[in-house]
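**Q** show me how the following folds:
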Amino acid sequence: MTDKCMRSPAEKGSANSSRIKIISFIAVIVVAFLMRMLSYASLTADGGITFTGYDEFYHMRRILYTVSSFPHILNFDTYINYPYGFEIGWPPLFDLLGALLAIILGGGHPDMHTVEFAGALLPVLLGVLTLIPVYMVATSVFDRKTGLLGAFIFAVLPAHVYISRFGAVDHHVAEVLLSTAAYAFFILALKLAGESKLSLNSLKNIASDKKLLNPLVFAAASGLFFSLLVFTWVGAPALISFVVLYALVQATLDLKAGKGSDYLFVCSAVTLFATLLFTIPLSAGAARPGLEMSAMYLSWFQVVYVLILLAGLFFLWGFSAYVSKKGMDWKYYPGVLILVFGSGLLFLRLFSVEYYAFVIEGLRFFSGKGEYIGTISEAVPLFLTSQGKFTLSSVIGSFGLSFLTALAGFFLFSLELKGEKLKPEGVFFLVWTLFYAYLALSQRRFTYLFAINISILTAYIMWVLMDSLDFGKEIKKLVKSGKKTENNSESTFKTGQKTVSRTKSKSKARHVAESRSTDEGSDYFKLVSGVALIGLVFVPSIWLGAAFSKDAVSIGPEWEDSLKWLEASTPATSYYLEPSETPEYGVLSWWDYGNWIVYVGKRPVVANNFQTGVDDSARFFITDSEEEAKTIVEKLNVKYVITDTLMAEGKFSAIAEIAGKNIGDYYEVKTTNENTGLTTVATPKQALLQSEIYKLHKLDGTSLGNFRLIHESTINSTENESSKIDTVKIFEYVPGATLTGTASPNQAVMATLELSSNTGRKFTYQKGEMADENGSFEITVPYSTENTGNGVHATSAYSLTAGDNSTIATIQVTENDILDGNIIKVKNS
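**A** Below you'll find the model as predicted:
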């Protein structure tokens, strides 16, 4: 007989169960992949590939650079923070992976489309891979069925779908994968250490007892993933620190229970030591010159930081042993350690201001505080709007209704963690959840990290509820009932046949006996309740996740059209793929759009999404003085200024805040009681009308002497105030031609020019000056009367009027006059 025939029913059942679980997990992977690929259609609609967000465009710039110079990464870029350049703080692993994927897909020599496709696909692949550590965590803390359901929920949870969808080329998805893998292996190490009774004394028998080796291997694997996280995200030290925080909590609980903590400290020490060993070569290869320490760049700071964590861990270990040996009250342990931590901060403050600043700035960052962080919409608290009002939109948009189920799961799991159920892996998961909840509540962007815990806790509570409803049994009843009906139908065709076999008779009798329990029928209340529970969790998540994916394009057609025009119609700048030298000129816009301009427009920018150049940018757009505006652009060698409707409206408050101004000086805000409820109305004040951004975008720069409109994306929004279409305008800074002449003393002189934009919109340029007491006047104008082919062109000559609009002269101005800053003497007609 074959082995297959000799298998017992239990073995066959186990094999079938394993096969079903494998098939189910493959199905979860397929669902996760499809959810994240829903954005493919919208991002490739024009034949190319568009990317989501803002940082994604700079990641693509680094991936493009790395492909051309693999394995070297772009660390200093003269195309941002123009004209000074900027050292990039992002660690390189994510962009290296993108470049490597492009090289593989392109057979060693990928074209532009292949590079962009690889960059867009990378987050999908990393997102799907994250299902593995999610399953590992849930299975280790709970059981396999919770692991499978948790992975399924995670596959469709909007918070993670958002950062891992096709085109979301950002390192956040790698943060989730690597941190979850590190925590998953650490949990496995703790679990196996407990099962094998790992202690310092037992390590002597490690050669003969191989079970003792397993937790150490998993702890080392955890350290490897932590080091890769360091190579991916500058915030990695905070997530590594959690190991020490957990060790403090677990050691306290062990002391309270009278248990030893060797297993805990051995696993933690191995993890941190492995992190240190793997981080040293990574830091050595990418660290800044010398021994400079910086938390914002890959440097020796990360190595020293892990060393400090190791020292802190050994202190926890030694003090735990001391408290246990002396039989002291367990409460002394956390109390003394908190006191030591406070003293350590004071020591840093007194003897190392630099490291103290790193710690404080890190705490401020993760709590949503910082110089510019308040102007970033994704950095506001989870339950607050940017105006500080309570909202549920962010939490629902990130988790659907899973947040509520996970909250219930958290409290139930907390209540269950007592006595023998108070296992280290459970405590770790509980404290981990609290840690990530704090991050997400402080800054809504960290919901992508919290998605791990939300998914697992939701799966846990769902199984608890399903079991209480006997949902599985009711499904089996329903299936058996269907089979029975089918068998009865088939038997009607065999009424003439008689059963004479005794074996068959016994089988039939057994079947009848077993099916009596199902004769009562399924409990449809339980079935409907179970289906409703599944629907409440999955339907909102799938719907929101699909909405995120389908509506993935962030750069609007107005911006894309304008930036492609900028690339094609303005003088090309040098060193784009070798940004070691300063390019010929820069572009000034608000920092939100800097990465778009660099990648799509291929031009250097003053301000970009690293908040470089943001102070100069804010001062330029807020000033009411054209002379100050000129001083800024000349200092920065700016040739073009790009504005959009949001800068003149919604983003203006952020511009004012960074410029050190009060938004109340620019808008009068009133709340009125309308029929539909309370309505807030913001009325512009004179200060807003005098700002450079208003003069440029709302008034087309028609009163300015050195800035001229050269391209606009759509019909000017000032012609249709109710229009929600974003308008992008590109202005050129020019020396301008100066019209000089004489009029009556102290008389107003006005230069007027009729213009047509590239969209065919007609507008009028008017610049006025007062003649001095001798009657002399000078008016600097930015437009020529020639048609230069840029789209925006004059449809008349300049008309100079004085006093009561009497015409002094009609003047033609050439393009050379404008670009060379010529003086044109006006002869009165």
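
**Q** hey, let's count contacts and neighbours off CA atoms from now on
**A** Will do.

**Q** residue 651 and residue 392, how far apart?
**A** 23 Å (C-alpha to C-alpha, to the nearest Å).

**Q** okay, these two: which has more neighbours?
**A** residue 651 (15 against 11; other C-alpha atoms under 10 Å).

**Q** contact partners for that one?
**A** Contact partners of residue 651, counting by C-alpha atoms under 8 Å, 6 or more residues apart in numbering, are absent.

**Q** how about a cut-off of 10 Å?
**A** By C-alpha atoms under 10 Å, 6 or more residues apart in numbering, residue 651 lies in contact with 375, 590, 592, 644, 645.

**Q** that one and residue 316, how far apart?
**A** With C-alpha to C-alpha as the criterion, residue 651 and residue 316 are 48 Å apart.

**Q** cool, residue 104 as well?
**A** In terms of C-alpha to C-alpha, residue 104 sits 47 Å off from residue 316.

**Q** of those two, which one has the most company?
**A** Higher neighbour count among residue 104 and residue 316: residue 316, with 21 against 14, using other C-alpha under 10 Å.

**Q** hmm, back to that, and the contacts of residue 651, which of them are in helices?
**A** residue 645 (DSSP state H).

**Q** which non-adjacent residue is nearest the spatially most central residue of the chain?
**A** Per C-alpha atoms, centre = their mean, the C-alpha nearest to the average position across the chain is that of residue 172, at 5.6 Å. The shortest distance from residue 172 to any non-neighbouring residue, by C-alpha to C-alpha, 6 or more residues apart in numbering, is to residue 163 (6.6 Å).

**Q** and this one, so I can compare the two:
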Amino acid sequence: MSRLKSRLAIISGLALIAVGAVAVRFLHLLPGDHYYILSVDSYFFFWMAEKIVAGEAAPMTWHSGLAYPLAYLANLITFVTGIPPSDALTIACKSLPPVLGVISVIVIYLAGQAIYGRRVGIFAAFTMAFLPHAYFIQAAGYVDRDGLSTLLIMIGAFAFYLLKAWKWRIGKLNVGWLLGGILVAAIGELVFRQWVWVGRWLLLFIVAVFFVSLLGKGFLRSGGTRSSGDRVAEEGPEAEPDAGPASGGDSERFLRGVVARGATAVKESPWRLFLVVIGLSGLFELAGGGLRAFISRAAWSTETIAQALPDIESIFQALPGIETVAPALPEVEARIAFEMPIAELQGLSVFDVLGSYQVFLIPLAIGLVIAFLKRRDGDLFCLSWFLGLLILSLTAQRILITAIPAVCILCGVGLDFVFKARSSRAVFRYPQAFVAVGLIYALLISSSWGAYNLGDSPRMAPHEDWQSALTYLRESTAEDAVVMSWWDYGYWILALGERRPVVDGGFYGWTEEKLQDIGLAYVTSDPSEIVAIMEKYGADYFVFSWMEMDIFPAIARAAFSGREYIPSTDFLVIKNPLYLHFLRGDFRVKGPLEVAYRNPGVVILRERPADSPP
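**A** From the prediction side, this is the model:
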């Protein structure tokens, strides 16, 4: 009976956590001040899903993200309910990411329970439900690839850990390692299908770092150093008597000892499972063209960066005299490091870590300390996963998303310690309980508040002004119209405006030349220069907003990059940009440009017809 009650308590707790996970992922829809789709790239996958639902061929692109699952779910909803496909797709976009969140919560619980026990599993599931980094990538309307790719990668990584000692025999032959390796490699192939080679390589990186840490642990242990007891008793031959360091300068004996310790470490490790995973993944990669895609992408990235590097020093030398760009603009610090306009290539900062984990940094720190001190297999697994990806993310911050499962397990360890800690003196027990409950309360409040404000930033999702402008483009312009804007808004124009952008995050893409030209359109005071740029790229409209004020220094750097003939220290170049005047609406428009649409936050310009009076 007690076992039944325990199981019911676990199921009830897990169900409550799942409900909380769904609720927190829908909170950002309550304010109603922004479009429901979150993040720039989500709009591209939404646009792809629209094409698939409409029966059109999916456009060729690097990866499809959630486009196909969204489209198939929308078609199923339409088939069952009979509602229009557009409404069904909206429901799919709002519901699929939170469903992935619930599945992730269950997977995290099962993994945490298998590695550390039920208490840690429950606390890890709680973390997965309410961790800001986790609920963001699985929030309603976040239809970028991260929610599904992180789920698949965690399943693959947990499968490797849990199957490392699995034995399944055919007669006397153990083939558990073979079946386990096939399973992990197959999961890697699913990640590849959803996120090309990057996802599979991240999974292999997690597996490889853990395998190396196991070798290191085995090597040190065979020399006489033992870590705290693991959850599952380890088996393996004792170290050779001569495996210790040499004495008396006997280098040959020392080398034999090192080799013996290394051989023992390899023998105790899941080396067969590891080789199967690596070997099959390599075959899948070659057969699927992943290597060709990587080489092609690497060549493109190298060329793009190489084009930018020669200009960086000259930009820094040219811009120190620019303190302000207009009386109404905030002071601009010109000496900001050059940034490639790709999120994956931006480095990790302290503020990124604080924003991703917030109050969860407390249980995470406790879990890290415990894992470092005990160094059990499960500890090594989570430490190598988290720290390995943390180091990689120093040059590409988005990689840290893939560390979410390890963070959840470590937080589970930390929270379990907080709730288990009991002083031998009664006077301290109530304060300890108060601190533990207060920590949970703080985690819930901070996460709920952050989730509610997910769409608060107008760069995360278009607010009313941008939605109205996109409606104008969709309903009041020609279907073949081309729209010029800063690259950040290209996918909005593509998905919601239903028009072709000059630049975007990847489908129509961008080049240094295009960013330089569009940047010049922002900083110039000559309307004919804007018209010339629009004609160069066949653009019918130029869209801009007050949002660019926050990134105006970066836009100005793009404009000045590689343009020796522009005196970048001449204040007239940037002190009175037409961009700012058009936004203010504080002068009568003259010359070759006219306002096609304007609201308090967004302006759409077009070339004035030749027969129209200025």
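
**Q** TM between them?
**A** TM-score for the superposed chains, counting by TM-score structural alignment, normalised by the length of structure 2: 0.76, backed by 530 aligned residues with a C-alpha RMSD of 3.7 Å.

**Q** what is the aligned counterpart of the residue nearest to residue 172 of structure 1 in structure 2?
**A** For residue 163 of structure 1, the aligned residue in structure 2 is residue 137 (criterion: TM-score structural alignment).

**Q** ok, that match - contacts?
**A** Here residue 137 of structure 2 is in contact with 25, 38-39, 97-98, 100-101, 143-148, 150, 401 (C-alpha under 10 Å, 6+ apart).

**Q** look up how far residue 498 of structure 2 lies from it.
**A** Distance from residue 137 of structure 2 to residue 498 of structure 2, by C-alpha to C-alpha: 25 Å.

**Q** what's the burial count for residue 12 of structure 2?
**A** Residues near residue 12 of structure 2, counting by other C-alpha under 10 Å, number 12.

**Q** which stretch of helix or strand covers it?
**A** helix 2-26 (DSSP states H and E).

**Q** then residue 543 of structure 2?
**A** strand 541-545.

**Q** same check, this time on residue 124 of structure 1
**A** Per DSSP H and E: helix 112-129 holds residue 124 of structure 1.

**Q** equivalent range in structure 2 for that helix?
**A** The aligned range for helix 112-129 of structure 1 is 86-103, by TM-score structural alignment.

**Q** ok now the matching stretch, how far from the chain's centre?
**A** In terms of C-alpha atoms, centre = their mean, to the nearest Å, the centre of stretch 86-103 of structure 2 is found 18 Å from the chain centre.

**Q** mean distance between that stretch and structure 1 after superposition?
**A** In the superposition against structure 1, stretch 86-103 of structure 2 averages 1.6 Å from its aligned positions (mean C-alpha distance after the TM-score superposition for structure 1).

**Q** residue 599 of structure 2 - nearest residue in space that isn't next to it in sequence?
**A** In this structure, residue 599 of structure 2 finds its nearest non-sequential neighbour in residue 465, 6.5 Å apart by C-alpha to C-alpha, 6+ apart.

**Q** for the counterpart of the one you found in structure 1, pull up the helix or strand it's in.
**A** For residue 465 of structure 2, the aligned position in structure 1 is occupied by residue 558, per TM-score structural alignment. Mapping residue 558 of structure 1 onto the secondary structure by DSSP H and E places it in helix 557-569.

**Q** can you list contacts of that helix?
**A** 50, 555, 572-573, 593, 596-603, 640, 642-644, 710-714, 725-730, 789-790.

**Q** which position in structure 2 pairs with residue 635 of structure 1?
**A** Match for residue 635 of structure 1 (TM-score structural alignment): residue 536.

**Q** just the helices in the stretch 401-550 of structure 2 please.
**A** 404-420, 426-452, 464-476, 490-495, 512-523, 527-536 (DSSP state H, counting those that start in this stretch).

**Q** appreciated, that's everything.
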